[in-house]
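In: what follows is a predicted structure for the sequence shown.
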Amino acid sequence: MSGKEHVSALRDLMRQEHVDAVYIGTADPHQSEGVATHWRAMQWFSGFTGTTGYCVITLEKAAFWSDGRYAAQMERELDSSVFELCNTSVQGTPGWMEWLVKNVGAGSVLSMDGEVLSIADFRKCRDYLKQYDICIRHEANYPGMLWIDRPDIPDAPVWELELLYAGESRKDKISRVRSAISDRNADCYLGCCLDDVAWLTNLRGGDHPIYPIFHGYLLITPKEVCLCMDEEKLSAAIRTHLEEDGISIFPRNEVFPLISRLTSGSRILMDPYKTSLKLFASVPKDVHIIEQMDIITYLKSRKNPTEQENIRTSNLKESAAIVRFIRHIYDRLETGTVTEYDLVRDLEIFRRMDPDYLMPANLAIIAYGPNAALPHYRPTEEIHSEVKKEGMLLFDICAHYKTGTTDITRVIPTGPCTEEMRTDYTLALKSNIALATQRFVYGMTGDVLDGVSKAVQWNHSRHFGHGTGHGMGYLLYVHEGPGKIITEFAPPFPYARQVPLDTGMLFSDEPGVYKPGRHGVRLENNLLVQEECVNEFGRFLKFETVTFCPFERSLILTGLLTKEETAWVDHYHEETYHKLSPYLNEEEKIWLGEKTQPLV
């Protein structure tokens, strides 16, 4: 059926069920960053293939929302005679609840799928809509009832992350989680987020093409640790190892009856931003719910010494691949035409040269010229640009190695560049250095440090609209909470303003300069938070740069750098050559040596 036919069939069902509107989004029961096709009802229903979007269907109208990255795609893939197209990046565009209020009357009923709706999102919607006498029904998934050929939940096998990579055993992690449960005056814990489940169990999976996760839940009670997942994903050996470590295996949906059988008077911890309304509703009335940030969210954010050392290694492996990739780009430019999408495919050749490489950690951003002014632009096989022998090329690429996850952005010249381009490159570099070299007293959150990087550009009457950095996972999600270096509230990181940065946390450092229709610059390294000192003024922290990939000396205007910044770049390049050389052949080392010469 087409989108128009899906809307018609849904309206027939709505009339039968006495529902006035249906909301269809892109979430799954785990509030995942990457959602399996099993839960992508919005794409199936509308025909829109982008990763971000949502729609609302009433008995008379329908509207679809996505951001500016997908504006052209919305127009191309959606039937405008069926859907009103709403670009959330355009000022004045009504939000979906505002639109709904204008298109249904008081006493109306809105359906939202409680299996994928978080507690926090439900309350936000409920509190807004009750002002207009609109109630939410959350027991049914009406689009799912129509989705006859709905894909199954992925069934890829899981694998164990060995101790030399994980750095801490399952037993030790469980012990720490139990201590944290007790510290919070609770006796039970519910974990829904897939990276949290993977972290505690030291398991990784293949349920998503760019995130090594598997679908499951954790329920920890005073008597047992319950891992609820599709059991066929487990080999006999892994199952034995889990049971030896005190983990009991249950079918994935058994989490609901397990929760419903909690002992009267129990106190269970759950995160309202990560727990679905359906799970919340399954908790018995005589069990006390304590709503807090997920325990594991914080524990896994502080990488242990083994993880930190492995992160340094993975960054060197990825940087060596990037050196080869840059040389390849110039070779292709000399021998013929090349497109952004060609380079997306070529990149994998150089990564696969390392036996520890597993998969991309995000869809590659390779953006030439004006495309680089769009921070989240991604070329596709259908839509991409040719890379020409002038201007600049930006690539923002993420990778999973057995030794960790990387996120690196560089900009290179593909031919002559203007003074304006070089100025913007240099200002982005200055912002990058500002965060990397900033010391700070313990207690600082990401919103404070965001200003450190942006102040550099404010002094030159420039500003970039995204956060300077995000927390990073270890062979999990490349974007990880609780921390994010951003001034504004960021919904995927609801605790960013509450949780201070601390030792072992890993962040990206990625300031940019974007000039729509002309060019864009972003320069990104990865930073580990380390101890600086403790004195009479308090406990002080610093950043350790763990990414070593050359900056483009030909784009740096040394007159805009301070003496300290110049010294930092020269030392960084000296370290880059020293650290990357063991990963390169002689020809590659000569090339890198030329790229890492002193600025002056």
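Out: The structure has been received and is ready for your questions. Residues are numbered from 1 along each chain as shown.

In: only C-alpha atoms from now on, for both contacts and neighbour counts.
Out: OK.

In: which parts of the stretch 201-350 of the chain are strands?
Out: Here the stretch 201-350 of the chain has its strands, by DSSP state E, counting those that start in this stretch, at 203-204, 216-220, 225-229, 247-250, 267-270, 288-291.

In: what's the closest of those strands to Q16?
Out: Closest to Q16 of the strands of the stretch 201-350 of the chain is strand 216-220 (C-alpha to C-alpha; 33.9 Å).

In: can you name the residues in contact with that closest one?
Out: For strand 216-220, the external contacting residues (C-alpha atoms under 8 Å, 6 or more residues apart in numbering) are 188-194, 197, 225-230, 252, 255.

In: biggest separation within these, which pair?
Out: Checking the contacts of strand 216-220 with C-alpha to C-alpha, the most distant pair is C188 and D230, at 22.3 Å.

In: okay, those two: which has more neighbours?
Out: Neighbour count, other C-alpha atoms under 10 Å: between C188 and D230, C188 has more, with 24 against 20.

In: so how far is A180 from the more buried one?
Out: Here C188 is placed at a distance of 11 Å from A180 (C-alpha to C-alpha, to the nearest Å).

In: still on that earlier bit, CSV for the strands of the stretch 201-350 of the chain, including distance to E552 and mean neighbour count?
Out: Shown next, in CSV, are the strands of the stretch 201-350 of the chain (distance: least, C-alpha to C-alpha, whole Å; neighbours: other C-alpha atoms under 10 Å):
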stretch, distance to E552, mean neighbour count
strand 203-204, 36, 22
strand 216-220, 44, 24
strand 225-229, 47, 21
strand 247-250, 50, 18
strand 267-270, 47, 23
strand 288-291, 48, 16
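
In: looking at the ones you listed, which is nearest to Y330?
Out: So among the strands of the stretch 201-350 of the chain, strand 203-204 is nearest, using C-alpha to C-alpha, at 36.7 Å.

In: list the contacts of that closest one.
Out: Outside strand 203-204, the residues that reach it (C-alpha under 8 Å, 6+ apart) are V158, W159, E160, L161, A198, P212, I213, F214.

In: hold the first one in mind and look at this next one:
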Amino acid sequence: MISSSRIEQDCSFKCTLLQKKMSEKSVDWLVLTSLDEVAWLLNLTGSDLPFSPLFNAYVVVAKDGIHLFVEPSKVSKDVEAYLELFKVKLHGYTDIFSYLKTKCCFGKTWLSQKCNYAIVSCIPLASRVLTSNTPVAMLKCHKTKLEIEGILEANNRDAVAFCRFLHWLESNVKNGGITECSAGDQLNAFRKDEIGFVAIGFDMMSCAGINSSVLLYCNSPDHDTPIRADEMYMIDSGGFFRDQGCTDSCRTVHYGNPTDFEKIAFTLVLQVHIDLAMAVFPCGTKGHWLATIAKMPLWKHGLDFDTNIGHGVGFFQSVEGPHGIYISQEPEVVAEAQDKELVAEMFLTDEPGYYDCGKFGIRTENTLLTVKAETQYQKEFLKFEVVSFIPIQKKMIIKSMLTEEQISWLNNYHQQCFEVIGPRLIKRGFNATYEWLKEQTTPL
């Protein structure tokens, strides 16, 4: 169960919010099958999945309250007492099917279009109300004050580990013997030194050389590639921190002599990253509207990438929708992107890239928080605040390609990295990494 120190809304309060949404939709039942939605509603965590603190369960929200369908052996006495406190009714995990067939066949039942067939088929066609997202998916995008504080702290702890890792890698890569897997293990070892670290947030992408050009590449002991100083290396990783939140960051580095085109591509990706981070936009903007603005630096040079620029980030849960900077012609992605407007107090990633198939790949990723922007005419506008403080390798940047505004943003960002993470390194006795960070964050 998530510590109460980070919970401002108990499950009774959340249930009332959902029942109000159900009344507005004129439905009698709401079925939740997405595990992160179940966890959000109940303020509970588990360990059934390898990279998310979630548990296998279903929930039905009815007019009389919450019905939880879960394997009884997974419910401890403490959790059972907690559920009783909020009048959550317990059922066996597989009892969901008979419940849907005997109860939810009367009236209207609200389900997500992403529901599996076994669940949907229990509801008569005339009784189904299918939408791209459930109201839970929409509600949990907005973070409470305590959740925001937790996610900020999680990112600061993660940045300490990430800076130690990049310092270690730069100091040792030219000696040889470091592989994709051993590098990933070393980053996780540094994370384990941080208070509250629970587990990595997803299958780490530690990509050496041409492997960095493979989108969503997964390193494996079966094909563990050495990291060489004269090739690109990209690492995309995140972690869960108890009572704080989860993180997601990516850096691409080169410790040899990169080609001119590699530096051009790196700088263009950085421009996309910076332009999105600097964006000011009306409250209610759809995330994918920002994608066109952000990708202009690459497009002007005839380059592009086919992936989404950013996705939502949950509080001690997982990658989160439906908000994000989505780019796709896939119907379900289009529906997801159309469903959610950007408002204040949302977290999402800024992760543009460029992937030259069979040669190299580049991605630079930070997590952003939407906040209110002060504008000349006091309209309701938003901007982003960066919450990931990990330096970006300056040797890969062609300064002359950047605008003065982009250079100012990068220098200010690096100053923040030093001011926020530097004191943490000194306090922990990581003096060598402090000196490394000081050098990495000098003005461009």
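Out: Noted; the coordinates are in hand. Only a predicted model underlies this, so the values are computations on that prediction, with no experimental measurement involved.

In: quick revisit: can I get the strands of the stretch 201-350 of structure 1 in JSON lines including distance to Q597 of structure 1?
Out: Converted to JSON lines, these look like this (distance: least, C-alpha to C-alpha, whole Å):
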{"stretch": "strand 203-204", "distance to Q597 of structure 1": "41"}
{"stretch": "strand 216-220", "distance to Q597 of structure 1": "50"}
{"stretch": "strand 225-229", "distance to Q597 of structure 1": "53"}
{"stretch": "strand 247-250", "distance to Q597 of structure 1": "54"}
{"stretch": "strand 267-270", "distance to Q597 of structure 1": "53"}
{"stretch": "strand 288-291", "distance to Q597 of structure 1": "54"}
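
In: of those strands, which approaches R327 of structure 1 most closely?
Out: strand 203-204 (33.4 Å).

In: mean shift between the closest one and structure 2?
Out: Taken over the aligned residues, the distance from strand 203-204 of structure 1 to structure 2 averages 0.8 Å (mean C-alpha distance after the TM-score superposition for structure 1).

In: which bit of structure 2 covers that strand?
Out: Alignment of strand 203-204 of structure 1 against structure 2: residues 44-45, by TM-score structural alignment.

In: can you check stretch 75-88 of structure 1 too?
Out: Counting by TM-score structural alignment, stretch 75-88 of structure 1 sits on no residues of structure 2.

In: which parts of stretch 210-229 of structure 2 are buried?
Out: 210-215, 218-219, 224-229 (16 or more other C-alpha atoms under 10 Å).

In: what of stretch 530-542 of structure 1?
Out: Within stretch 530-542 of structure 1, the residues that count as buried by 16+ other C-alpha under 10 Å are Q530, E531, F540, L541, K542.

In: same list (those residues) but as JSON lines, adding distance to R553 of structure 1 and secondary structure.
Out: As requested, those are exported to JSON lines (distance: C-alpha to C-alpha, whole Å; DSSP: H, G, I helix; E, B strand; the rest coil):
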{"residue": "Q530", "distance to R553 of structure 1": "29", "secondary structure": "strand"}
{"residue": "E531", "distance to R553 of structure 1": "31", "secondary structure": "strand"}
{"residue": "F540", "distance to R553 of structure 1": "33", "secondary structure": "strand"}
{"residue": "L541", "distance to R553 of structure 1": "30", "secondary structure": "strand"}
{"residue": "K542", "distance to R553 of structure 1": "26", "secondary structure": "strand"}
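
In: let me know the closest of those residues to E420 of structure 1.
Out: Relative to E420 of structure 1, and with distances defined as C-alpha to C-alpha, the nearest of the buried residues of stretch 530-542 of structure 1 is K542, at 32.4 Å.

In: next up, the contacts around the aligned partner of that closest one in structure 2.
Out: Alignment note (TM-score structural alignment): K542 of structure 1 maps to K383 of structure 2. Contact analysis of K383 of structure 2 by C-alpha under 8 Å, 6+ apart lists A277, M278, A279, V280, F281, T370, V371, K372, A373.

In: to which residue of structure 1 is the last one aligned?
Out: Alignment of A373 of structure 2 against structure 1 is given by TM-score structural alignment, with E532 as its counterpart.

In: just the residues contacting the helix or strand encompassing its match, thanks.
Out: Element membership for E532 of structure 1 (DSSP states H and E) is strand 525-535. For strand 525-535 of structure 1, the external contacting residues (C-alpha under 8 Å, 6+ apart) are 308, 406-409, 432, 436, 439, 501-510, 539-548.

In: that one vs structure 2, average offset?
Out: Overlaying structure 2 shows strand 525-535 of structure 1 at a mean distance of 3.0 Å from the equivalent residues (mean C-alpha distance after the TM-score superposition for structure 1).

In: just stretch 317-331 of structure 1 next, same as before
Out: Stretch 317-331 of structure 1 sits 1.2 Å off on average (mean C-alpha distance after the TM-score superposition for structure 1).

In: same deal with stretch 170-178 of structure 1?
Out: Mean deviation for stretch 170-178 of structure 1: 1.7 Å (mean C-alpha distance after the TM-score superposition for structure 1).

In: against structure 2, where does that stretch fall?
Out: So stretch 170-178 of structure 1 sits over residues 11-19 in structure 2, by TM-score structural alignment.

In: in the matching stretch, what's buried?
Out: So, applying 16+ other C-alpha under 10 Å, buried residues of stretch 11-19 of structure 2: C11, S12, K14, C15, L18, Q19.

In: for the third one, give me its contacts.
Out: With C-alpha under 8 Å, 6+ apart as the criterion, the residues that contact K14 of structure 2 are L41.

In: how much space between it and N56 of structure 2?
Out: Counting by C-alpha to C-alpha - K14 of structure 2 and N56 of structure 2 are separated by 20 Å.

In: can you list the buried residues of stretch 210-229 of structure 2 in CSV and add distance to W436 of structure 2 and secondary structure?
Out: Below are the buried residues of stretch 210-229 of structure 2 laid out as CSV (distance: C-alpha to C-alpha, whole Å; three-state DSSP):
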residue, distance to W436 of structure 2, secondary structure
I210, 28, helix
N211, 27, helix
S212, 25, helix
S213, 28, helix
V214, 30, coil
L215, 30, coil
C218, 29, coil
N219, 28, coil
D224, 28, coil
T225, 26, coil
P226, 24, strand
I227, 21, coil
R228, 21, coil
A229, 18, coil
